[in-house]
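*Asks:* Please work out how this folds:
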Amino acid sequence: MDAVWLEVTVETTGAELDSLSARLTGNGATGLVIEDEEDFKSFLEQNRQYWDYVDDQLLERMKGAARIKFYVTDDADGQGQLAKWMEGIDLPYTTARLRENDWATSWQKYYKPMAVGQRLYIVPEWERGEAVPDGRTALYLNPGLTFGTGSHASTRLCLEWVEEFAREGESALDLGCGSGILSIAALLLGSREAVGVDIDPKAVGVAYENAAMNGIGRDRYTVRAGDVLTDMALRAEMARQRYDMVLANIVADVIIPLSLPARELLAPGGVFLCSGIIDTRAEEVCAALERNGLRVVGRKDRDGWVALAAKQEVAKG
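*Replies:* Prediction:
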């Protein structure tokens, strides 16, 4: 039988968070989770280059937050531990019962096979074995590993572009690859080889694992940790092999400076497919692409998000 835990939430004020944390730690408490609206806002501001949009539900959950959470087992031992950890702390707290299995698998019910474009069919790995519609190519994915499940409008738009531009025997470069969904899709749809790059080193193992689920080995797929905007050696290495398709499903503030190295990384006649752009910033991104020698040849819109396709301007004369 699954263990049952208590999630204990102690409400306080922002000014008292540090002292409460110190008192709980002094009482032997471990695994503290601190939620503070002001720290959350500072984090968003300091890292705003990585997103244009933050989920409304997350913003609401953090509104006015100044709380500490910790977990004990829902039994006599856990109750004794809770009493010891709260000793001398005269603050109200609430508890919520959680089964261990709830943490591990409850989120899976939200992910079901999903058709994208005309040919792709995104399948959670635990649904392997279910029938795939005729004419569609299954892309198996573990959505719990990292960002990039195919469900977000920006990812779906970019996958539709990949479907249109992937060609037999060509190559793809996925910048900010995350789960690897875009580059894996390119390989399944005909690309000869692909490279994924992400600033998060954890993405390397994740993308390789998802590729393996789809029968794609490292002879065709390479994943690297790094940032082509700041690592000139990595950019030079990538540029030695120009790519027929460069992909970037990130945000406008990253795509804009990325438009210059993207041109350098494209093979003659190659296409830069970029998504994750809020519609109010689409013209700004188009202007940056054109300024850096990339001609916008297509645009897709969905749910307030935009994905662009751009090609190198060919020199005349």
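*Asks:* can we go C-alpha only for contacts and neighbour counts from here?
*Replies:* Fine.
*Asks:* OK, contacts around Cys121?
*Replies:* Wrong residue type there; residue 121 is Tyr, not Cys. By CA atoms under 8 Å, 6 or more residues apart in numbering, the contact set of Tyr121 is Pro113, Met114, Ala115, Val132, Arg136, Thr137, Ala138, Leu139.
*Asks:* Mind checking which of the residues you listed are buried?
*Replies:* Among the contacts of Tyr121, those classed as buried by 16 or more other CA atoms under 10 Å are Pro113, Ala115, Val132, Thr137, Ala138, Leu139.
*Asks:* So the fifth one sits against Val123, correct?
*Replies:* Read it as Ala138. Yes - look at Ala138 against Val123 with CA atoms under 8 Å: they come within range, at 6.5 Å.
*Asks:* Please give the structure of this sequence too, so both can be compared:
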Amino acid sequence: MKWLQIHITVDQAQVDFTETLLNSLGAVSVTLDDAENQDLLEPLPGETPLWNKVIVTGIYAQEDDDEIDVAALETFIRAQMPDSPLNYEFLEDQAWERTWMDAYEPIQISEKFWIVPEWMEAPEADAVNIKLDPGLAFGTGNHASTFLCLQWLGKTDVKDKIVIDYGCGSGILGVAALLLGAKKVYATDIDPQAVLATKQNADLNGVLDHLYVGLPEEFNETFQGKQADVLVANILAGPLMMLASEFATLIKSEGEFALAGVIEEQVTDVSNIYYKFFDILDVDKREENWCRISGKRK
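*Replies:* Model prediction:
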């Protein structure tokens, strides 16, 4: 079997029409991609943002004994959307699951500290190796903000300490803290899929018994009256600013924290709010202007 991919570049306002058109013509799936390298930050709950220019791709199965009339299909689409750039290609059948897995490689965070996809061998067997299943939740180590938090954890003394992973995504930061010696990690996220992914990745690394994860309401009830030695939050500048006073109640005096998901232009605004409760000790930057703010509770 071959697969026909039809790519149409459209404005944001035309996306729904284009999806409907491709589906009506028998597409087995339709995907959306950025056409202009425009950054999209992680959406807030209920939001589904799109790029200004979008590549809408319809995938069609071409059986060996029932070939698609590509010329007729192209003519029909161009008649409906004469001003939209269109191109197509054929793909040979392949093991799609294997192709997806091949996109991931071990990532070295620092000396003797790695993220390793669960199906691969660790480059250094005696290192701290986080086994990860890149599932449905944010946080594989490839993104600059996640990498910055992992770097910070790698050089922070978390041994025998209580750590909060706020906005845990895949659970990669909480799992890393436990593998680095933390006594207990309390993790939370607004996404139920993130809660599930965190449990799965903690179990994969043999640290599930030392991790609690729940939705924010459950987390607040469970953690009530407690304070952490360390807090790491890899979310976005807006939520971070709203959570500053809450974080101040969650961290012990002199407790350490790291915030990420902040771009360079937002550092001053975030820091100004956190100065009320925290001493800002360091701001570090990685590619594409992503920054990490770290310090201690006053």
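*Asks:* coming back round to it: any chance of the contacts of Tyr121 of structure 1 in a markdown table, with distance to Ile184 of structure 1 too?
*Replies:* As requested, the contacts of Tyr121 of structure 1 are arranged in a markdown table below (distance: CA to CA, whole Å):
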| residue | distance to Ile184 of structure 1 |
| --- | --- |
| Pro113 | 16 |
| Met114 | 16 |
| Ala115 | 16 |
| Val132 | 18 |
| Arg136 | 15 |
| Thr137 | 12 |
| Ala138 | 11 |
| Leu139 | 8 |
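*Asks:* So which of the residues you listed belong to helices?
*Replies:* Using DSSP state H, the subset of the contacts of Tyr121 of structure 1 located in helices is empty.
*Asks:* Longest helix of structure 2, counting residues only.
*Replies:* Max-length helix for structure 2 by DSSP H is helix 192-204.
*Asks:* Can you mark which positions in the biggest strand by length in structure 1 are buried?
*Replies:* In structure 1, with assignment by DSSP state E, the single longest strand is strand 266-278. The neighbour-count check on strand 266-278 of structure 1 (16+ other CA under 10 Å) flags Leu266, Ala267, Gly270, Val271, Phe272, Leu273, Cys274, Ser275, Gly276, Ile277, Ile278 as buried.
*Asks:* if I look at the most centrally placed residue in structure 1, how far off is Leu91 of structure 1?
*Replies:* The centroid of structure 1 falls nearest to Phe147 when counting by CA atoms, centre = their mean (2.4 Å). Applying CA to CA, to the nearest Å, the value for Phe147 of structure 1 to Leu91 of structure 1 is 37 Å.
*Asks:* for Val197 of structure 1, same thing?
*Replies:* When distance is defined by CA to CA, Val197 of structure 1 is 47 Å away from Leu91 of structure 1.
*Asks:* Looking at the two, which has the bigger crowd around it?
*Replies:* Applying other CA atoms under 10 Å to Val197 of structure 1 and Leu91 shows that Val197 carries more neighbours, namely 25 against 10.
*Asks:* May I ask you to confirm that the more buried one is in contact with Ala225?
*Replies:* Yes - between Val197 of structure 1 and Ala225 there is a contact under CA under 8 Å: 5.6 Å.
*Asks:* Give the residues shared as contacts by the two.
*Replies:* Val204.
*Asks:* on that earlier part again, give me the subset of the buried ones among the contacts of Tyr121 of structure 1 that lies in strands.
*Replies:* Per DSSP E, the subset of the buried ones among the contacts of Tyr121 of structure 1 in strands is Ala115, Thr137, Ala138, Leu139.
*Asks:* Can you tell me which of these is closest to Glu163 of structure 1?
*Replies:* Nearest to Glu163 of structure 1 out of these is Thr137 (CA to CA; 10.7 Å).
*Asks:* OK, contacts around the counterpart of the closest one in structure 2?
*Replies:* Thr137 of structure 1 maps onto Val128 in structure 2, with residues paired by TM-score structural alignment. Contacts here follow CA under 8 Å, 6+ apart; on that basis Val128 of structure 2 touches Lys112, Phe113, Trp114, Leu179, Leu180.
*Asks:* mind checking the SS state of the aligned residue in structure 1 for Cys168 of structure 2?
*Replies:* Residue pairing (TM-score structural alignment): Cys168 of structure 2 is matched to Cys177 of structure 1. Three-state assignment for Cys177 of structure 1 (DSSP: H, G, I helix; E, B strand; the rest coil): coil.
*Asks:* wouldn't Cys177 of structure 1 be in contact with Pro201 here?
*Replies:* No - using CA under 8 Å, Cys177 of structure 1 is not in contact with Pro201; the gap is 11.0 Å.
*Asks:* can you pull out the helices in the stretch 51-200 of structure 1?
*Replies:* Ranges of helices within the stretch 51-200 of structure 1 are 56-62, 76-85, 100-105, 153-165, 181-188, based on DSSP state H, counting those that start in this stretch.
*Asks:* Could I get the full set of strands for the stretch 1-150 of structure 2?
*Replies:* Secondary structure of the stretch 1-150 of structure 2 (DSSP state E, counting those that start in this stretch): strands at 2-11, 29-34, 53-62, 86-92, 107-110, 113-117, 128-132.
*Asks:* equivalent range in structure 1 for the fifth one?
*Replies:* Per TM-score structural alignment, the counterpart of strand 107-110 of structure 2 in structure 1 is residues 114-117.
*Asks:* quick one: contacts of stretch 272-279 of structure 1?
*Replies:* Contacts of stretch 272-279 of structure 1 (CA under 8 Å, 6+ apart): 52-53, 154-155, 157-158, 161-162, 245-252, 255, 262-263, 266, 301, 304-311.
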